[in-house]
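Chemist: One predicted model, sequence on top.
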Amino acid sequence: MLQGCDHSPASLYLDYQKRLANVSNGTFTPPSALTPLPLATKSKPEPQVTIGLLELSAINHCPLSTLIAEHNSQLGKVAAPSELFKYQLRFILQAPNCIASLQGKQQPLADKLEQALEAKKQHLLDYFNYMLYQEVEFRALFSLANQGFSRELAGKEAAIEALAFFNRVKSKIIADSIDNDDVNELTSQLAKLHRNTYVKTLLTEAQRQREFNLVTTATLATLPIESRLCVKQRPSDTAQFMHNVFQKFYIGQLQPLQADISGELQALLPLLYELYVQDAALSNQLNVESKLSLLTQLKMSAKSHVEWWQSFYQRCAIKPY
């Protein structure tokens, strides 16, 4: 009884397959287990310049001193990737004033802080990427979802806002124009991704619908059309029943659903692509212009499925509408 109340996309497709199997005597099976999109792991970047305790005591007059001390504490050593990235940002923003206060008085220390500042600027994108690959909220984007996609799925606006923010931060890193607002907003934007299932649900459903299309079309291609279903282009009762199933379940329900998923992907994937463009294995599946993208593959699987039915109608001399 509970299964009968399930209106998830997977349940709809299984019903479509079941109806086709009942009328055609074909063996339609669901796709094999899905695999998440290939998000690699990153090692934590190593600091290029270290500030010793004596040097730290010499800059007690600078807010930078407190920042470095907190970072060197036990809590700092186990900080999350996003907190490590925020430390680099704060160091870059606070260091210039501290360096200026040391000029001509403690020049060696001023030079060392300048070295540290330049090193952090040079490797800031590495720390940003470390966050993208290792922060729990970002890794969760590419995990497989248990729930199915629906038009009322919550979390879309928050996820889009957060991803757009991190894209702006990345652009500012490249342009060397990071400011305090970016640091202050980072935690709240990351929180929008915490337990937000929108992205992973959409990506999972797109993969699932693509695989359903592929395996169903492959089974349809094995059916004996000319020898049994439509002898001499005369449709049998079975062929007419198949036509009814296709129109009611695929055209009436699944095709609009897959069109909605494609539309959502069209808006989401460019944001993910800009963040992960440096990762060839992943970015190909996120780039909407690529033949390997999840969006293109979903559309191609749907096109192939419809093309089989168009061929079926021609060979059986059935008018589809």
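Modeler: That came through fine.
Chemist: all contacts plus neighbour counts: C-alpha atoms, from now on.
Modeler: OK.
Chemist: My guess is residue 85 contacts residue 125. True?
Modeler: No - taking contacts as Cα atoms under 8 Å, residue 85 lies outside contact range of residue 125: 9.2 Å.
Chemist: what helix or strand is the closest residue to residue 77 other than its chain neighbours on?
Modeler: Excluding the flanking residues, the one nearest residue 77 by Cα to Cα, 6 or more residues apart in numbering is residue 71, at 6.9 Å. In this structure, residue 71 sits in helix 63-72 according to DSSP states H and E.
Chemist: Determine the set of other helices and strands touching that helix.
Modeler: Under the contact definition 3 or more Cα pairs under 8 Å, 6 or more residues apart in numbering; DSSP states H and E, helix 63-72 sits against helix 53-57, helix 81-102.
Chemist: quick check, distance from it to the centre of its chain.
Modeler: 35 Å (Cα atoms, centre = their mean, to the nearest Å).
Chemist: before we go on, here's another structure to hold up against the first:
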Amino acid sequence: MSKFRYCLIILIPCILLSGCDSQQPEQMLETYSNRLANSLDIDSELNLSQPLQLPPYPRRRERIIPVTDLRQGLVEVLNLRHCQLLNLIAERNSSLGKVMQPSKRMVYEIRLYSGLRRCLKTLNSNDADINLIQQVQAIFVVKESEFEAALWNGIFTSEAIERNFSLSEPALPLEGDNGFSLSRQALNALNQVAKLTNTQDQWSEPDSLEQLEIHYQSLYNNRYGSRWLRSISLIRRTLEHSTAVIEQRLEQRPLCYQQQTTPKARIVINIFNKYYAGQLQPYMARIDREGKQWLELNRNLLHNFSSIPQPMQKYHNLILATDAPHWISYIQARDRHTRAWQTLLRQCNLMPGSS
């Protein structure tokens, strides 16, 4: 093998790896903050490799709400043939039905609840056997009282939802599809299901139950929420570090005297244009815009339920609420960083619109 060909084989993977690395949000953020520090003669290096300082999502046993698992005897099940529920209950009592995933269990509960409502209406209008009516009524009363809990468990004990609050996923990419669109569609679908808890007087079985598994799969595969949590945390830490750098320089000595732009100031404005305005701001704007929608969808999902386990309510207050510390600290870091840049640029007569 020629020396040239050998070098080419070595060089190509290095180029490809370099291209991949340049797309990592951590590298973009560290480059911006560290170049800013160097341009301002401040010895301070940003390292984003530390673990996320966020509360963990409550464990499954802290999220689940106990419900009654009705197991009808053979004679009772045969009686329910009048309700056309025999196949549905048989499926639930099968070996596979006993280990249903939360999402499939929720669909079963919705269909059973819908079938029992329909059956009672039919039996009462046809003057059916009173014992049969009482049997169906007794089952329906239990299912009605626990219907909200069944929906809660189907949504909030699923692995798909859990994965969207993991602390181990990477940050969202700088460009391209980040899974937000599919995740938004999935959360909208779950919100429609959750609204069934508030429409029992005019209740009807949703037409889209068959599509729910697709939405759960989208949430599981994209894990947008988990990746968004990391991204917003990385941005906040970058902004806080970079703001401290600017403020330290402003306290030490002016970058410009009497608003006279210096060669040093032009280096700083190049950092501003290339790395802050050119890279960080577009990424931050997308994370901000999509994150607001994602937070609102998750808040709406929780607000459909009147009974929320205490660990979940606490997590909501810390992460999802409009005044959650996690979100507020990001907003504060963003606004403080903007003010720091404005002060620095005014000092050098470099604010947009300045002569």
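Modeler: Received it, and whenever you're ready, just let me know what you need. Quantities reported herein were computed from a predicted structural model and do not represent experimental measurements.
Chemist: before we move on, the earlier item: give me the stretch of the second structure that the next helix or strand after the helix holding residue 71 of the first structure matches.
Modeler: Per DSSP H and E, helix 63-72 of the first structure leads on to helix 74-77 as the next helix or strand towards the C-terminus. Aligned using TM-score structural alignment, helix 74-77 of the first structure spans residues 95-98 in the second structure.
Chemist: now, of the helices and strands packed on helix 63-72 of the first structure, which is deepest in the fold?
Modeler: helix 81-102 (a mean of 18; mean count of other Cα atoms under 10 Å).
Chemist: which residues are contacting that one?
Modeler: Residues from elsewhere that reach helix 81-102 of the first structure (Cα atoms under 8 Å, 6 or more residues apart in numbering): 59, 62-64, 67, 71, 76, 109-111, 113-114, 117, 120-121, 124, 127-128, 130-131, 134-135, 178-180, 183, 186.
Chemist: Report the next helix or strand after that helix in sequence order.
Modeler: That would be, after helix 81-102 of the first structure and using DSSP H and E, helix 107-122.
Chemist: any residues touching that next one, and which ones?
Modeler: 48-50, 55, 88, 91-92, 95-96, 99-100, 102-103, 176.
Chemist: Let me know the angle separating the helix or strand just after it from helix 107-122.
Modeler: Under the assignment DSSP H and E, the closest C-terminal helix or strand after helix 107-122 of the first structure is helix 124-134. For helix 124-134 of the first structure against helix 107-122, the angle by axes from the mean of the first three to the mean of the last three Cα atoms, to 10 degrees is 50 degrees.
Chemist: Onto which residues of the second structure does helix 124-134 of the first structure map?
Modeler: Counting by TM-score structural alignment, helix 124-134 of the first structure sits on residues 147-157 of the second structure.
Chemist: The helix or strand in which residue 212 of the first structure is found vs the second structure - mean distance after superposition?
Modeler: Assigned by DSSP H and E, residue 212 of the first structure belongs to helix 198-220. For helix 198-220 of the first structure, the mean deviation from the second structure after alignment is 2.5 Å (mean Cα distance after the TM-score superposition for the first structure).
Chemist: any idea which helix or strand comes after that helix?
Modeler: With DSSP H and E, the next secondary element past helix 198-220 of the first structure is helix 237-245.
Chemist: Can you name every helix or strand that whatever helix or strand comes next after that following helix contacts?
Modeler: Downstream of helix 237-245 of the first structure, the next assigned helix or strand under DSSP H and E is helix 255-276. Contact partners of helix 255-276 of the first structure among helices and strands, from 3+ Cα pairs under 8 Å, 6+ apart: helix 156-175, helix 198-220, helix 280-286, helix 294-316.
Chemist: With mean neighbour count and distance to residue 226 of the first structure added, can I get these in a markdown table?
Modeler: What follows is those, written out as a markdown table (neighbours: other Cα atoms under 10 Å; distance: least, Cα to Cα, whole Å):
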| stretch | mean neighbour count | distance to residue 226 of the first structure |
| --- | --- | --- |
| helix 156-175 | 17 | 48 |
| helix 198-220 | 21 | 13 |
| helix 280-286 | 19 | 39 |
| helix 294-316 | 18 | 8 |
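Chemist: nearest to residue 230 of the first structure, of those?
Modeler: helix 294-316 (5.1 Å; Cα to Cα).
Chemist: now that closest one, how far from the centre of its chain.
Modeler: On Cα atoms, centre = their mean, the centre of helix 294-316 of the first structure falls 26 Å from that of its chain.
Chemist: Now do that helix: everything it contacts.
Modeler: If you take Cα under 8 Å, 6+ apart as the criterion, helix 294-316 of the first structure is touched by 206-207, 209-211, 213-214, 216-217, 220-221, 225-226, 229-231, 233-235, 239, 255, 262, 265-266, 285-286, 288-291, 319-320.
Chemist: Between helix 198-220 and it, find me the angle.
Modeler: Using the same axes, to 10 degrees: helix 294-316 of the first structure against helix 198-220 is 30 degrees.
Chemist: do you know how far the closest residue to residue 140 of the first structure other than its chain neighbours is from residue 93 of the first structure?
Modeler: Distances taken as Cα to Cα, 6+ apart place residue 200 nearest to residue 140 of the first structure, at 7.2 Å, with adjacent residues excluded. As for residue 200 of the first structure, its distance to residue 93 of the first structure is 34 Å (criterion: Cα to Cα, to the nearest Å).
Chemist: What of residue 114 of the first structure?
Modeler: 12 Å.
Chemist: same check, this time on residue 21 of the first structure
Modeler: Here residue 21 of the first structure is placed at a distance of 65 Å from residue 93 of the first structure (Cα to Cα).
Chemist: same check, this time on residue 10 of the first structure
Modeler: Taking Cα to Cα, one finds residue 10 of the first structure at 50 Å from residue 93 of the first structure.
Chemist: ok, now residue 169 of the first structure?
Modeler: From residue 169 of the first structure to residue 93 of the first structure the distance is 14 Å (Cα to Cα).
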